[in-house]
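> Sequence isn't available, so here's the structure alone:
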């Protein structure tokens, strides 16, 4: 495999990296191993035609009253994904297994884990979930359910787990109110709706404090097994904080791309003020990893010394100590970074860009680094920390004043 790869043009690897071909092939291979179709080629063709590999696949987990429903609804609004929960599955009359699951519930029997897994798989195979992505709320509840989902090919990319103290969750549950029309959750103290019509149709969940304690005990007993399966893609978020902060942390996490095992050509950009150590660190990285070390200022001097056409144009600016126009710098830099050694080995660049306009020129030229290192002075960091502390103290004072009027819990 390695020998033919060395004969490929450098542009082939660059194209594969930019288009995410490694991740695409990895996803297709996973689907092949899970479904084991009789005709693998036709299966892959249908996968490319129907599936959206960039669609969100998210689990929202947590103890009762931790805000899973609120979290799932808000994330679905931001990501345009389909929300899946046990309640929505039982209300989906078009699913073949819904009647069987409802029969268990009417007899007040526990729905088997295998039936839940098959019901979820049937729902996620619908076109809307395939195209838009999905957010599964409150499931799996134990390790057996997680194993069944894995064997059914239901593998999330992100798992968000909400947590809070049991005493707070019990208190929150006592004031919890549910809107049966929109399935949104409100609270009598922390989040009461201003619309009178919504207030009139709110219902109180039929869960006593004793039942809530049992549910919390069951959750704490089962969650370690679930954590063991999803710990590599799991993010825990404290639910005992303002709702906006919880949603913001979850949204930031689910919008990050999972770490890829794909090979890539290093394109490293060093930024920082003069004297911050960019040259030394760039030289060490170039020596250790075998990448091309490029200094923009040195590159301009070499162009002048070689007496190229661009070098003749740049020479008067350098001799007189004037900054070289960005368009000239970009032509020299683009020619160097597109050279075969840079395309094959990768590069580490310093001295450019120095402002937003230059960075935009790099992007327009399709020169996009995949690693950015910012070198800053300790004194500058301390001043930033002091400014941040002052702003946080001011913000906390304003929030404390607002909380006297209204609490921001779920």
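Looks like it arrived, so ask away. All of these numbers come straight from a predicted model, not from anything done at the bench.
> C-alpha from now on. contacts and neighbour counts both.
OK.
> neighbours of residue 57, just the number please.
Neighbours of residue 57 under the rule other C-alpha atoms under 10 Å: 22.
> Kindly apply the preceding question to residue 340 instead.
By other C-alpha under 10 Å, neighbour count at residue 340 equals 13.
> Report the contact partners of it.
The contact partners of residue 340, by C-alpha atoms under 8 Å, 6 or more residues apart in numbering, come to residue 10.
> and it, how far is that from residue 11?
Relative to residue 11, residue 340 is positioned 9 Å away (C-alpha to C-alpha, to the nearest Å).
> and stretch 354-365, which residues are buried?
358, 362 (16 or more other C-alpha atoms under 10 Å).
> To clarify, my last question referred to stretch 205-212.
Under the neighbour-count criterion of 16+ other C-alpha under 10 Å, stretch 205-212 has residue 212 buried.
> end-to-end on that stretch?
Start-to-end, stretch 205-212 (C-alpha to C-alpha) is 11 Å.
> same question, stretch 174-187
Terminal residues of stretch 174-187 are spaced 9 Å apart (C-alpha to C-alpha).
> this is the other structure I want to compare:
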């Protein structure tokens, strides 16, 4: 920070570091914990928080009406993300817990269990070291708004809330076929999940409460109070249709719990667009720059501007540009570094295309301190690339660009005077595509994670997808949380 200038300017490196390590989100989470726990020694509390808490671990509520397969999906989800599965039954089985013993005592006397007692039991489990380190998935609780408020008063706040739901008629029919293995506790179904072992089939029994009347009663009770849960977690919940194969349900649940919520942290876009010739990088960069007021950095355009300005640098690269030879990487990097170092790029952000084109250039850009936070690969089939490039032409009189298929010349006179750029020949395009494919895999690995975009469609559809990935936080990189 430069204290000699007004207003004070913060070094761009600080912003890159804070974004990379999630400093803002970490401080936000610590402040939330301080307000909830209200420790006597806040400083020591924050030190202990940093030592033991991993804010990236999953904290998930998996809710929904009866018979939606919550437990089945939860088991599959916990196996995929390596986290702890918590159910009310498993917590009540802990004979060492005073809260569990008190709830069991009240249950035996058919007395109502206070919501605060449930919340204390859940907090006891969530405070265990394994839940702190690996996270948790809580199944089937809370069921009402009052229970949700009791959890919130204890400082229990999920990162994601997943609600499985399906039409009542489907749930009633599904419940009628439910069977339980009384030895293992596994749940089966006469249609959807029947065991292959004859031994298991013989010991399956009908559970209590699966008649149509009882199921309808439970569903009506759930529908009566479900709006309270939605209101309690209206910014975090996501409803998944449970009337589909469990694999598809798991895929949608996994996609949601890997997403990150929108953050109010300062964010400066630093975008790189990769793709073969003719994929539309220039157009997408122009659209992004226009809408979000970021700087459009075109490598080729920068080099041409330097030559036209007749600067010392421009004179140095002029022979390469005029002879259509590649400009040395060191000189290209110098030109790009000068542009990206300017105040508008540092404060507003930038979108760059045309560089880097191989792993060596990518490493040089990284070493220079310019690190992108979004990297897109625009994918177009080779045949479509050749069709896009080789059939385009320019009217030398009016300067308009046309295409034999997508934008033909308006008259035969205009068509007759149109010229095709020699570099757009099919032979040159084949060579450019071979070079691109030779480097694309290394670049994808270098910039992992990258975002792949199908650019063989309407350019504004492509822009909408790119835009959504720019404004939303990137999902967690892997499906396994450590």
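Cool, the structure landed. On a predicted model such as this, the values are computed, not experimentally measured, just so you know.
> Can you pull the TM-score for these?
Superposed pair, TM-score by TM-score structural alignment, normalised by the length of the first structure: 0.81. Supporting alignment: 381 aligned residues with a C-alpha RMSD of 3.5 Å.
> overlap in contacts of residue 340 and residue 11 of the first structure?
Counting by C-alpha under 8 Å, 6+ apart, residue 340 of the first structure and residue 11 have no common neighbour.
> Now do the contacts for the closest residue to residue 235 of the first structure other than its chain neighbours.
Distance criterion C-alpha to C-alpha, 6 or more residues apart in numbering; nearest residue to residue 235 of the first structure, sequence neighbours excluded, is residue 160 at 5.1 Å. Contact analysis of residue 160 of the first structure by C-alpha under 8 Å, 6+ apart lists 58, 59, 60, 61, 234, 235, 236, 237, 250.
> if you set the cut-off to 6 Å instead, what comes out?
Counting by C-alpha atoms under 6 Å, 6 or more residues apart in numbering, residue 160 of the first structure touches 60, 234, 235.
> Could you check which residue of the second structure pairs with the first one?
Right, residue 60 of the first structure. Aligned by TM-score structural alignment, residue 60 of the first structure pairs with residue 62 of the second structure.
> Is its match located within a strand, as I assumed?
Yes: counting by DSSP: H, G, I helix; E, B strand; the rest coil, residue 62 of the second structure is part of a strand.
> Tell me how far it lies from residue 406 of the second structure.
50 Å.
> between the two, which one's more packed in?
residue 62 (22 against 10).
> ok, the more buried one touching residue 139?
Yes: Residue 62 of the second structure is within contact range of residue 139, at 4.9 Å (criterion: C-alpha atoms under 6 Å).
> what's the neighbour count on the nearest residue to residue 202 of the first structure once chain neighbours are set aside?
With sequence-adjacent residues excluded and distances taken as C-alpha to C-alpha, 6+ apart, residue 202 of the first structure is closest to residue 179, at 4.8 Å. The number of residues packed near residue 179 of the first structure is 16, by other C-alpha under 10 Å.
> Residue 225 of the second structure now?
Neighbours around residue 225 of the second structure, by other C-alpha under 10 Å: 14.
> Tell me who's in contact with it.
The contact partners of residue 225 of the second structure, taken as C-alpha under 6 Å, 6+ apart, are residue 144.
> What is the equivalent residue in the first structure for it?
Aligned partner of residue 225 of the second structure by TM-score structural alignment: residue 222.
> Report the buried residues of the helix or strand encompassing its match.
Per DSSP states H and E: residue 222 of the first structure is located in helix 209-230. Neighbour counts using 16+ other C-alpha under 10 Å place 212, 213, 216, 219, 222, 223, 225, 226, 227, 230 of helix 209-230 of the first structure among the buried residues.
> Nearest to residue 36 of the first structure, out of those: which one, please.
Distance ranking of the buried residues of helix 209-230 of the first structure against residue 36 of the first structure, using C-alpha to C-alpha, places residue 230 first at 23.7 Å.
> In the stretch 101-250 of the second structure, mark out all the strands, start to finish.
Per DSSP state E, counting those that start in this stretch, the stretch 101-250 of the second structure carries strands over the ranges 136-139, 160-165, 178-181, 187-189, 204-205, 237-241.
> May I see the ones you listed organised as TSV, with distance to residue 387 of the second structure added?
Below are the strands of the stretch 101-250 of the second structure laid out as TSV (distance: least, C-alpha to C-alpha, whole Å):
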stretch	distance to residue 387 of the second structure
strand 136-139	51
strand 160-165	46
strand 178-181	57
strand 187-189	54
strand 204-205	63
strand 237-241	42
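> Kindly tell me how buried the closest residue in space to residue 130 of the second structure that isn't next to it in sequence is, as a neighbour count.
Ranked by C-alpha to C-alpha, 6+ apart and with sequence neighbours excluded, the top spatial neighbour of residue 130 of the second structure is residue 84, at 7.8 Å. Counted by other C-alpha under 10 Å, the residues lying close to residue 84 of the second structure total 23.
> Tell me the residue in the first structure aligned with residue 84 of the second structure.
Aligned partner of residue 84 of the second structure by TM-score structural alignment: residue 82.
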